[in-house]
Structure formats: structure tokens, C-alpha cells
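Asks: Below is the sequence, then the predicted model.
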Amino acid sequence: MALDPAFLDELRARTPIASVIGRRTKLVRSGRNWKACCPFHGEKTPSFYVYDDHFHCFGCGAHGDVISFVMQSEGRSFPEAVAELAAQAGLDVPRATPQQREADQRARDLTEVLDLVQAAWMRRLHAPEGRAGLAYLRGRGLADETIAAFGLGWSGDGRGSLLAELQPHGVTQDLLLQAGLMRVDEDGRPRGELFFNRVIFPIRDRRGALVSFGGRILGDGQPKYLNGPETALFSKRRTLFGLDRARAAIRAPRPRGAPPVELVVAEGYMDVIALHQAGFPGAVAPLGTALTAEQMEALWQIAPAPILCFDGDAAGQRAAVKAAETALPLLDVNRTLRFCTLPEGEDPDSLLRARGAGAVAALLDGASPLGHVLFDLLTAGVRDPGPEQRAAIRRRLTEVAALIGDKALAAEYRATLLDRFFATYRRANAGPGRRGGKGPNGGTHGGLNGGARIEAPAIPPAAPFAAGDAAQERMRILTAILLRHPDILPEIEDAYCRLDLPPVLARVRAAVMDLAAGGDLGGAEDLAARLDAAGLAGDRALALAADPLPLALSAADTLMAVEVRQEWWHFYALLNVRQFGEDVRLDTERLCAGTLDAKSWASLRTRLLAWESLRRGDTLTEDA
């Protein structure tokens, strides 16, 4: 049967072609694309190139998309290749049922309806009734060629004239309703046209097919911008305005020496259209909502590092933070985001009209990678935070880094964020006599990680722990074990940093992490001396004052009968037994699925032993 083109597009979008081809031949980066020796003919010099959605061999002429690659490389038929890729992508191949054939026909009917509506609205824009809309668009600096290229229109007064105009073409009120062009009452019955007295912006999918409309009202009416509802053709969270044009521009051959077309995400219709007109044809925008995971996947199908260019106001800042948080679980070493910061109060459209394309080009050229701006996004507005705020910020930073699914990349982000944290809130604020950071003239005070010893000012005695608080006592024991056995830090670091420690222990932890960020912590005695030199002798003594002492602390530096790491995880588990058990269960499943490496298995083994000890009711101290 003929498969629905929308299903095939979804399949291609969910199946990165580079990952499929990379299973059969070694790919290496070539600019924003990949190249390899062709798997279809013998060659020593790579002439096989893989782009965002197709491949081409300049040696033998092999060409196609991810489906045709599976067909050619594995000798499969089209249905077999589709079935294989759909199973890998978690999609069900549509069956040739009467209902499916009816749905396909309905989609074709709706597409024809939308095309007829757009043609009618384009005519109205240039008729007397659309005079105000045309004046608005020209007043925003759009040329008539741009207005025509984007198919902009005018909806009219919405009093039934659209239906009357299209009825000779077989368009009914029900078809307009299914196409998302009618308002409905509480019972779902149509009660008038959705768009009236609005400038119209056609919305197209990545193939360029018309799927819906957006409209801007003139004057002070609300809502200022209105998008069509979800329909059989239109999913707001999967669609980006201008993606079809941006995709074509990025894929188009460029003159030798010409810079590549950047994929730029702006906030609105007018931003995208103004950017295209000014020579930035890679501009797209979400449809009045925050960027979704599906939209980011669509962006990464075209470019590995799109630029987010949000408005320079508080709303734009919030949109940038939201986009970063949405992107983090999806990042890997081959796809990320860049951020372009606009002047406060400006958007791309206003900036182009005020300062020209050169100013926008300079801002885009200076776009910063997500790893460089994430700290600033998460700490915007924070000034001179106290200890509690610093602890909260640090916890937030580690939690955000932990969102990244790629563990190696997550570790790099975490290290980068904590480096910025220490540089901003500790070293940069250290005054004379404090260790770390730079002085007012840029000179370096010998940091915690080396240099001459400088006595720190006395720190007021720490407040005692809450009496009878078992959780705080266990946190103190965890800290004490680490201080006596700092070599365990790499294994327990993430878990330890997620704890909401009391201030005394939080200061010790921050200093230990500061030292770790600069290199090896050394042994227990060396660590103690460096903490004391930083003015934390009193805090360190309180952390080591656990009574009764766990066996790992009462021993010298040998493990004796108790394995230190197991004991640390034992006390950690006691803070939240149920959550610890769930974490161990999930990591065990990952191990069985083959997604844990040897290092991760070593950590899991220790936690399993601690978990078994808890299940048996074993205790290592009276406090446990």
C-alpha cells in the first residue's frame, strides 16, 4: 500500500541518518556533515557524504534517504526497510484499513481546503478590505516580494464570506471546522470563522505543505496573535514556522567561500520574516509557546548547533532558560545549542530596522555555546548570595547537569558549572587573607589548591547540629567518612552533592569540591591541613565528632573488616531507603540492558552490597 507521507516524514525525522549509516561504515566529520568511504563501491579516498536527511556518493552516484540506504545496504524491500526503521523508532506502521484509507483521504481534502483558503486570503490582502493589513506589513518594513513569498494574507471580517466564497469548490462548514478555521461553542458546534480582521501567516510543515494559519489582529484587540487549533494535519508542538524555507536554504549549495547558513530560532512570525528578508534565511520560530523536545529534534535534524535568538527582555530570558532545560536531556556530543543575547528591549525585527543586518550578523557570530551560558541563565539576578543561597544554587547546578543523559557529557557540564560557581561565589569574592580568586588589581591569592599559606580570618563558631536529628547525624557521618578516605570521592561525588547539608557540613563540602576541581585531594592528613588553612578547622572537627564512630572512622587508613565505600552507601541509603532502593533497581536494569560500563558496575556492586545489608537488617553502628 502507499504509506502516508506524514508517517514517512515522522519516521525520517525520528531516525538520524548518520547513526544508521554509521553502523555500517566509519563516519568522520566534514564541517556540519559527515563523510566516509562509500559502502557501495571500493574506494580509498572518502567520496560518500551524509547530510541531515540524505546521503550522496560523488564516486558512484549512490543517493537517497535513510529508508533507501537500508534498502540498498541490506537488500530489503521498501516495506521491509520501513518496518525495520519504524520498530527501532518506536512507531507503528499504518495498516491498510478502511479507517486508514479514510483518514488519508480526509487529510488530502483538508490540504486542498487550506490551499483554497490561503488563496482567498492572499487576494483579500490586496483588495480594498485588506488595505489596513497591507499597510501594516509594509509599515513593518516588508517588501511586496517578501509578502508574496510567505503567502501573507488578510482574513476579512469573518461574517461568513469565506464559506460563501469557497462553497462552489465543494468546501463545507464541516471541512472548515476540521481544518481548524471555525470557532466552536461548548457543544463543539461551529459558530463562526476563527480568524477575522487579522493579518494571516500561513504555517507549513517541514516539507512545505500548508497545515494551519496564524493571525495578528490590528489595534488593541486580544489575543494579539492567534494560531489555529490542533487538527489532523497540525501539531503545534511539532511544527516550527519557517522550517521548510530554512531547511531548503541550509541544504542549498553555497558559492565557494560563502559562509554557511545558520539555523536561527527567533520568537515570532515577524522576526522570522524580517530575518529572511535581511539575508538570514535559516530563521524559524515556535508557535507562541516554549520550544518543545519535538521541535528541538526537528532542529537537530538540520543543524547540530542551532542558535537561539530570543528577545532581550525578562520574557526572553525565561524562554532561554526553559529552552535550555528542555534541551539538556537530549544533548549529546554531536548536538547542542548556541545562544545569542539581544540588547534589552530589542527583538530581531526591531534590531534590523534600527541598526541593520550588520548588527544582527555580529550578534549571531558571537553566539555562545550552551555550556558557556548555562551558568548565567540559571543564576540571572543573583547578587551577593549568602551561604544558604549558595548551597541552593550549587544544588541547582548539579541537578541541571544531571539531566543530561550522556554521562560523560553530564560530567563535563557539571565540572564547568561548578568551576563557574567557585570562581563567582568564592574565589572572586575572596578578600585579602582569603585563599583563592583574584585581588582587586587582578593578582592571584594562593588558592586552596596551592601557593603560599595565608591565614584566613577567623570564622565564627558553627551552630550545633539539630539535637536528635538522625538525618543530620548521618550526613555528618558521610562527611566524616569522606574526610578520612578522600579517595572515595569520584564514586560518591554526585550523590553527596545532592544532599541538603546543614551549613557546617555544606561549607566543608564546598571546600572539598573546590580542592577536587583543582586536582587530586591527596590523603586524609593533607586534606585536613588544607581545610584548616582555609579557616575550616572548626567545621572539620565538628564533622569528625560522630559518636559512636563508624568502624571505618575508628580504624586508621585500612579497610579492615569493613569496606569503606559500602559503609558510606549504607549511611546514604538510610537517608531515604525507598529512593535508594529504586535507584539501585534502575541501575541494575541498565546493567542488564548493557548500558553500564565497568566503572559504573563497580559502583553499583558496592551499592548492592549496602542495599542487601539494609534488607537483612544488618547495622554497622548503633545509630544505623
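Replies: Here it is on my side, so go on.
Asks: From now on I want contacts and neighbour counts done on CA atoms only, so please keep to that.
Replies: Will do.
Asks: need the helices for the stretch 251-400 of the chain, in chain order.
Replies: 269-277, 293-300, 314-327, 348-355, 357-365, 370-378, 387-402 (DSSP state H, counting those that start in this stretch).
Asks: out of these, deepest packed?
Replies: helix 269-277 (a mean of 22; mean count of other C-alpha atoms under 10 Å).
Asks: Next one for the comparison:
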Amino acid sequence: MTITPQWKDELRARITLSSVIMRTDKLTKAGREWKGCCPFHDEKTPSFYVNDQKQFYHCFGCGAHGDVISWMTEQRGLSFIDAIKELAAEAGMEVPAPDPVAAKRAEKRAELIDVTTEAQDWFVEQLRGSAGREALAYLNRRGLKPETLREFGFGYSPESKQALPTALPRFEDHMLVEAGMRIRTDDGTTYDRFRGRVMLPIQDARGRVIAFGGRILENRDGVAKYLNSPDTPLFDKGRTLYNLHRASPASRQTGRVVVVEGYMDVVALAQAGIKDAVAPLGTALTEMQLEMLWRMVEVPVLCFDGDAAGQRAAMRAISRALPMLAPMRSLSIVRLPSGMDPDDLINDRGVGAMEKLLAEPKSLLDTLWEFERDAMPLESPEAKAGLKKRLMEHVDTIGDPDIQSLYRRDLLDRFSAFAYPPRQQAKRGPWRGPAAAPKTLSNGARSTLQKSMSGGQRSDLLGAVIAGLVRHPGEISRHSEALIELARHDQSAAPAIESLIELAETLDSRIQTAISAEQGFPAPPVDNRYAFLREGTPPGEAREELAEAVSLLAHKPALEAAMAATIARFDEDPEGSFAEQARLRQQLMTVDERLKAFGRKKAGSDTARDENSVSSDS
């Protein structure tokens, strides 16, 4: 299928953008445009504008921008092709025909969806009839409400091996086999795959039934508790997430997606009001499933049972994710109390306990460190060396060089603090300069730093960060890679960063105290607006805020450059470009919010200082 730019232009011309948006969001007329509150971020004052003549929408608050196609993909959650098909039907246009092989494949999928759809209807009927009495009692004992059973489409498959051909007579036996509903043996006989099981439909992103999961009513030796459909032309378990079609719109409201171990966990959470949960289907998370999750949110929350199996599942997911990490794209991990799954926790302690855990997940980095640290006793140098080796093997799998470097540094710092705890040392006096003959900071570098700290730079935060690094010079080398990346994307920051690197080369690597003017360096200011520039701030707090500020400064221009590159390749790969733009735009929004938080902190400090000044004057 070839969607040309000319065809898309014709499609946009036939669709009134404002009318599409007003199906879900309120707009009011504003001259030649329409305006309203942005659907992509929370706001009280409208900053979202729609221009039908120019065929685009734009939010001046969060920067969301696009046309009717991107609206369907980003706000409605459709794939590019599904958005094109829906809009084309509305506009009365024919979508360019796919090649013959793809057309035959699509026809086959449509036929098999008819099979699974009718099978689903029949399973639901069985649960409501006499054959499903025991299954319905089992579901009631598990505490599932009637509305939950209806929403998730619970059904029942009778014990008979030949029930489906009688129940679905219009479909030939080979179609039932191809849809995964029946099994063909080597001698050519066939029988029903699901027998005597509570049935759950597995649906695609559009809500169409493509497969099934079945659970036995009571545990029996040699019988699998859960049984899923095999891979078919409809169903690829490595490319499917259970409940995605419900969780995706919920996730756009919560800004979160929760990944649990099985579909009954999803059902339990949904019944308790947590609607943004999905589950893999009997396998560890795959690369494709991780990509699907990252299209929804930057940091999905993985929620695992609190037993050894749950811990191993968390590590399998982490190992799969490490090579795929990217700026503002990671995972967070929640471990449930030992011996509990989500249903147990909610029944025992209430949904509030579950929400509290989900609100305070551990980072991927913390989980990785704790798992390897606790994997075996560390009572000998050899065991400690083994810990370091395992950590570095994980780090070596990370594809992004900046993230790999940051993980390496952080994990080595943790390992050093753990393996070589600090000894009591006599207090050291103020630093008086390197013991050996130091390099001297050039006059030009000294002048550049002085100018950046006194407000001569374009960014007020950049000036504060430069001053913070002069006040805490031991942090310069720690953040050198992020600073160099910032200089690469922001030429206005390059001179000050070059001077900082030059400053770092003049220092004893152990130095932590501020550089003073008497030592030939510009004196860092004392400024209550930021913790890293306040007198008396605990070193850990100062380093933490300074690290966040450096990260923000480096990330935003890098993301903007990535966005420009993605937009430039739109004509070559429209669907991929749309998905990547959505992901990058979400990341930019997050960075902007964090930058605003720094701004609010600054404004709050300024206000407090002014009030104190007025109080002193009076």
C-alpha cells in the first residue's frame, strides 16, 4: 500500500478538522479559528487552537501540533493505517489498494475474525446456560461482579471434544483449526482445543477478538491451569498485550500504564478501578511489546508478584529492556508483598494499598542493583568481584552510549560504596590548591565563567548550573558527558562548558569545596533560588538538584534535534514518523514541566525573599 503525499493532501482537504476534534473535545469559535482547552495536557485557560484553512491544530501550552491524521493516531490511539481507513471512509475516498499478497492476507484475517467472533458469542451463551453453572459459581467465588464478567466477555467451553463444529456449522473444520479453536492430530482427526474452561477473549488494539485464554475450574495434575490460543494468522502472542484496547484510552488520562503478569490480574485491577493495566500472554515481555508500551508512556510500571518467580520475571523484563533504553524511556518496577498477587492485595488491604505501591515504584536502575546485590552472599573479595562483573555485563548490553555511561558510573559508585565502605579520617582543612604544579585557567575561560554566572548567558538556569558546578567542582567530571552533549546541541552554551571542562582539569579529583576568587577562579555566587547555590545545603541534596538541572539542560535540545530529524523523514516513513513524533513530543512535555518546576521554585524563592525584605524594612 502506497500512501502518497498528494493522496494525503486530498484527504485533509475533504475533512474539516474542527468537526473531527469536536466529536470528543469542546471548541469555541475565535475569529477564523477555533480554540479550547488542550486535550494533551491539563490546563484551565484555553491555549489549543484549530485552523481549518491551514488544516492543523496547535497548543501554545504544550506544543502539541498536527493535522487530522495525527489527531486520530495521537488522541484516538489508532494506528496510522487504521486512521487513514477511517478518515477515507468519511471523506468518500478509496484507500490505495494493497499488493495482492497483502490483500489475500487481509481477506484471510477477516474470515478468521468471523470465526473467533462467533466462537466468543457461543462461549458467553454457555456460561449463562446450564453447562456453565459450575463455571459461573467459580467466578462468583473469586469475587467477580456481573458487570466485570460482561465487560471482559467471560464465557465457558464445555468438556466435549466436538462441541464447536456443531455450534458453528457455517465454518469448515480447517477454518476452526486455522483460527486456533481446534487441534489437528497426525492422523488427521480434529478436536476442540478448549474444554471445561472459563474462557476470556483476547482482543487486538481495535477490540476485535483474535484469540482466547482458558482457565480450568480446579487444579488437576498434568493439566495446564491456563491455556492460550496458539499463534495464528490473527494472533502473535509476542506482538499482543492483553487489554490494550481498554488500557490505551485510560492511559492517556492517567499518564501511566501498568503491566501485570496475567489477564486475571488485569481483571482484578479493572474491577477495583485501575483501568490502565495490560498483561503479556504467557511469555516474558518481548521487544515488540516494550515498544508498544513506550508508545503509550515513557516509563511503564511493571508490577510483579512478590515471590521468587516474580523477581525472576522482573529481571527478564529488565534484561530485555536494557538494549532498548533511550533518553526519557525506561521502566519502573513494583514488587507486591511476598505471596500476593494484585487480587490478593486488593482483597486483603484495599485498592488504596495497590495505588500506593503503583505511585512509588522503584527505578529500573535501583531494581537491577538490588537484585544483583542480593543474588548471593558477598562475604569474600571473589564474591564482590562477581557482583561487579554481573553489573558491568548488564551495562554492556545498553545500546545508547550516554545511558550506558551514566549507568556504568552510577552502578560503579554504588558498588564502591558497598564494597569499600569509608573509613574514619581526620578532618581535612580547606582546599588550598593541587599539591602538584597545577595547570592554570586561562583568562578567557575565567572571563567566560564569570560572565555566565552573572547572567550573561541566554538561559538563567544554565547560568545557575555553571555557578553550581563552580561551587561543587567535584561534580564537573561526573556530568562531563551530559555537558558536552549540551554544547553539541546548544552553541550558546559551548564557551561556558568548554571553560568548565578546562577548570576541571586544574583540580585535584578529590576536591569538593567551592573555588574561591583568591585562588584565581571566579567566586560562585550564593543564591537561595537553587539548593546547589545556597549556603548550608547538605551536599547530597545539592548534588541531586544539580544533577537534575544538568539533565534537563542536556535533554531538551537533544530531543528537539531528534524531533526535527523525525519530521524530516515523514515522507519516507509516515507511520513510523508519526509514532516517533508522538513519543518525542511526550518527552518534550515532560522536560518542559520539569523546567517549569525549576522556574516555580525560583519564583517562590524570589517571592519569599521579597516578603522577608519587606518585613525587615517594616
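Replies: Arrived safely. Since the model is a prediction, treat every value here as computed from it, not as a measurement.
Asks: could you dump the helices of the stretch 251-400 of the first structure to JSON lines with distance to Gln99 of the first structure?
Replies: Converted to JSON lines, the helices of the stretch 251-400 of the first structure look like this (distance: least, C-alpha to C-alpha, whole Å):
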{"stretch": "helix 269-277", "distance to Gln99 of the first structure": "36"}
{"stretch": "helix 293-300", "distance to Gln99 of the first structure": "27"}
{"stretch": "helix 314-327", "distance to Gln99 of the first structure": "36"}
{"stretch": "helix 348-355", "distance to Gln99 of the first structure": "46"}
{"stretch": "helix 357-365", "distance to Gln99 of the first structure": "48"}
{"stretch": "helix 370-378", "distance to Gln99 of the first structure": "45"}
{"stretch": "helix 387-402", "distance to Gln99 of the first structure": "44"}
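Asks: closest to Phe69 of the first structure out of those?
Replies: Judged by C-alpha to C-alpha, the one of the helices of the stretch 251-400 of the first structure that comes nearest to Phe69 of the first structure is helix 293-300, at 20.1 Å.
Asks: Go ahead and measure how far that closest one is from the middle of the chain.
Replies: When C-alpha coordinates are averaged (C-alpha atoms, centre = their mean, to the nearest Å), helix 293-300 of the first structure and its chain have centres 9 Å apart.
Asks: which bit of the second structure covers that helix?
Replies: On the second structure, the counterpart of helix 293-300 of the first structure by TM-score structural alignment is residues 287-294.
Asks: picking up where we left off before, figure out which of the helices of the stretch 251-400 of the first structure is closest to Arg206 of the first structure.
Replies: That would be helix 293-300 among these, by C-alpha to C-alpha, at 8.6 Å.
Asks: which residues sit against that closest one?
Replies: Under the contact criterion C-alpha atoms under 8 Å, 6 or more residues apart in numbering, helix 293-300 of the first structure has outside partners 13-14, 237-240, 263, 286, 306, 326-327, 330, 335.
Asks: how about a cut-off of 10 Å?
Replies: Around helix 293-300 of the first structure, the neighbours that count as contacts under C-alpha atoms under 10 Å, 6 or more residues apart in numbering are 10, 13-14, 16, 52, 206, 236-240, 243, 247, 263-265, 284-286, 292, 301, 305-307, 323, 326-330, 334-337.
Asks: Restricted to buried residues, select those residues in ChimeraX.
Replies: Filtering the contacts of helix 293-300 of the first structure down to the buried ones (16 or more other C-alpha atoms under 10 Å) takes a single ChimeraX command:
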select :10,13,14,16,52,206,236,237,238,239,240,243,247,263,264,265,284,285,286,292,301,305,306,307,323,326,327,328,329,330,335,336,337
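Asks: Among the contacts of helix 293-300 of the first structure, which ones are in strands?
Replies: Using DSSP state E, the members of these that fall in strands are 264-265, 284, 307.
Asks: In TSV, list the residues you listed along with distance to Arg540 of the first structure.
Replies: As requested, those are exported to TSV (distance: C-alpha to C-alpha, whole Å):
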residue	distance to Arg540 of the first structure
Val264	51
Val265	49
Val284	54
Ile307	46
